[in-house]
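*Asks:* can't give you the sequence, but here's the structure:
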């Protein structure tokens, strides 16, 4: 295949590009949150890097476990149930992060991030399986390569975009102290991530649907 990406774009069913877009944006937003959160813990809360790592550790461990469970959920319910539930729960987790006051306790921060981590897997694993299943065998390996490229580009862009929103604190609150500016910047970044997830949840509700040919295991 001389041009795998072009061939995938023109030959793949609509489900595959939709799944690639959803996965790329979800991963990008999740990485953006994972970049901002340690800054909140260390700068705003004044905690050490060790505490920052411990805050995100439960979410990372639960994310690995949920990656296995979400595959079973896809087999049982199809793509729309776990993906929609995941988008709503991820949005709830980010909303919790965006509304945290400066004196939020570390367990609350860890719970909010863990909710995001678990919910993201409810989106990614079912959507990936659903998108790959829509392809013919001849396109699968090329589609995987194209999807990985899209993910890398999206991850870099979304992290940079979400981090850049934190710089708006100087515009919104020019008289804030250094600590307040850091807090407002992180808050703006979380709000931006929530807005992106809200649009993504709407996209999932409209375009991510089980096909008539999909087989659901009873």
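*Replies:* Received it, and whenever you're ready, just let me know what you need. Bear in mind that the values here come from a model prediction, so they are computed numbers and not experimental data.
*Asks:* okay, CA-based contacts and neighbour counts for the rest of this
*Replies:* OK.
*Asks:* so the residue of the chain most remote from its centre, which of the three states?
*Replies:* Distance from the C-alpha centroid of the chain, by Cα atoms, centre = their mean, peaks at residue 175 (33.1 Å). Three-state call for residue 175 (DSSP: H, G, I helix; E, B strand; the rest coil): coil.
*Asks:* quickly note the distance from it to residue 7.
*Replies:* 54 Å (Cα to Cα, to the nearest Å).
*Asks:* which elements pack onto the host helix or strand of residue 138?
*Replies:* Counting by DSSP states H and E, the element that carries residue 138 is helix 137-165. Here helix 137-165 touches helix 4-11, helix 15-39, helix 178-207, going by 3 or more Cα pairs under 8 Å, 6 or more residues apart in numbering; DSSP states H and E.
*Asks:* state the next helix or strand along the chain beyond it.
*Replies:* Heading C-terminal from helix 137-165 (DSSP H and E), you reach helix 169-172.
*Asks:* comparison target below:
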């Protein structure tokens, strides 16, 4: 049961008292298993190329297709959150994720596996915005830091243990078991949600604007596809940023986004209300989250590459090396959530960015002779720094929005995280290939390939440190939103018109 700041029990739309704990359990369990199945497959991509007899560029569509679906559907989530009840969206999300997981588990070919992944992505695109929006509705602003900390624990613990468990599965069973193991937990979460999930948001049935949906799809889809394709083709002749497909996708995406934004500002009831950008702390929080996602993706997407090709360790060892940092990040999310509730983001975010920048700078000095302990320590420090940035900045920004803007704020936050992920990954791979090409070493040396790759990866870590320093400058403008404990609502400090 949820109690407001005034000490009164809140009721859901069915007139019954809101039971926060069962709702949180259903959302967090679903999010954990969804994130696990999403990230665990990345470890098995090399084996999949052999088992399914496809190229590495083709197998990357399991990741690109997933991101593309998220980039297209998450922007529409604000509209869906207003048209359908909490229970309807939760059940639909779990049905999509479970169905996609089953199809992927039995997949005999690459095409079937890709279809399963796309169906999974549809469910994830519904679940993640629903999770954040529900937290905003049922948890008072003064206690949202702790609730967001729980989400951080789930969102980071699953990717942390995913590669380790997947490494064990791939080594002793087959990649199909990554999905078979996830399926019973998803079905349990679905049954639990059917029993306990309550309708907590008002359904307003806004008018569907087909042109806005089309422009959103072309805009966000084009940006995500363009950057993802640039990353996959980087270093290949006619690929990367020179690929006409990449150039056209990015141009179409940018033009469509401009037209989409213009249309939303002109509409009386827009698909996504861009007026959320009038709230200063929301805008700053959004920028901090965007930069943090770029740091995570640009740096950590290549850390496994460095470990396996630079230090020449196994897939299982890679998962074990990255496990402590991921678990620490999850645990720190709980700590930073409580610290945020007590002190706000003013000191947490800058200190976190200093730690992240220092960790990345030291990471840029890694060599083929660097010790495993050194890598584990730096990875753990980086995760601590990121945990002090992501949830505090995100929670502080969302706290400033009036309740009627919650669906729009969560949709924008989650959409730009997908865009940041695509941009960060593409830039990381391009910088790594640039560093490999510019490496001045002895081509006859047996360590030449490992040293060249390590040199390229160091460029990526240095880039991540620069992004963290940019974020540090922006963080000096962040301040705690006055949540107005008597009313339980944030006081909006808006940007001037």
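*Replies:* Here it is on my side, so go on. What you see is a predicted model, and the numbers here were worked out from it, not measured in a lab.
*Asks:* any idea what the TM-score comes out to?
*Replies:* Superposed pair, TM-score by TM-score structural alignment, normalised by the length of the first structure: 0.91. Supporting alignment: 212 aligned residues with a Cα RMSD of 1.7 Å.
*Asks:* could the helices and strands packed on helix 137-165 of the first structure be laid out in a markdown table, adding mean neighbour count?
*Replies:* Conversion of these to a markdown table gives the following (neighbours: other Cα atoms under 10 Å):
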| stretch | mean neighbour count |
| --- | --- |
| helix 4-11 | 14 |
| helix 15-39 | 21 |
| helix 178-207 | 20 |
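*Asks:* find the nearest non-adjacent residue to the counterpart of residue 79 of the first structure in the second structure, please.
*Replies:* Matched across to the second structure, residue 79 of the first structure falls on residue 345, judged by TM-score structural alignment. Using Cα to Cα, 6 or more residues apart in numbering and skipping the chain neighbours, the partner closest in space to residue 345 of the second structure is residue 392 (5.5 Å).
*Asks:* and the counterpart of residue 141 of the first structure in the second structure, what is it in contact with?
*Replies:* Counting by TM-score structural alignment, residue 141 of the first structure lines up with residue 407 in the second structure. Counting by Cα atoms under 8 Å, 6 or more residues apart in numbering, residue 407 of the second structure touches 77, 78, 79, 81, 82, 129, 133.
*Asks:* which of those residues are also in contact in the first structure?
*Replies:* Contacts conserved in the first structure for the contacts of residue 407 of the second structure, using both residues aligned by TM-score structural alignment, their matches' Cα atoms under 8 Å: none at all.
*Asks:* most centrally placed residue in the second structure?
*Replies:* Centroid check for the second structure by Cα atoms, centre = their mean gives residue 417 as the closest residue, at 5.6 Å.
*Asks:* quick check: closest non-adjacent residue to it.
*Replies:* In space, residue 417 of the second structure is closest to residue 290, 5.9 Å off (Cα to Cα, 6+ apart).
*Asks:* what's the answer for residue 418 of the second structure, then?
*Replies:* Nearest residue to residue 418 of the second structure in three dimensions, chain neighbours excluded: residue 71, at 6.0 Å (Cα to Cα, 6+ apart).
*Asks:* what range in the first structure does the helix or strand that contains the one you found sit on?
*Replies:* For residue 71 of the second structure, the element it lies in under DSSP H and E is helix 61-73. Aligned using TM-score structural alignment, helix 61-73 of the second structure spans no residues in the first structure.
*Asks:* same deal with stretch 161-168 of the second structure?
*Replies:* Aligned by TM-score structural alignment, stretch 161-168 of the second structure falls on no residue of the first structure.
*Asks:* mean shift between stretch 16-26 of the first structure and the second structure?
*Replies:* Comparison of stretch 16-26 of the first structure with the second structure after fitting gives an average deviation of 0.8 Å (mean Cα distance after the TM-score superposition for the first structure).
*Asks:* so residue 4 of the first structure is in contact with residue 144, correct?
*Replies:* No: contact criterion Cα atoms under 8 Å: residue 4 of the first structure and residue 144 do not qualify, at 10.0 Å.
*Asks:* spit out the contact partners of the counterpart of residue 30 of the first structure in the second structure.
*Replies:* Structural alignment (TM-score structural alignment) places residue 30 of the first structure against residue 296 in the second structure. Residue 296 of the second structure is in contact with residue 386, counting by Cα under 8 Å, 6+ apart.
*Asks:* thanks a lot, see you next time.
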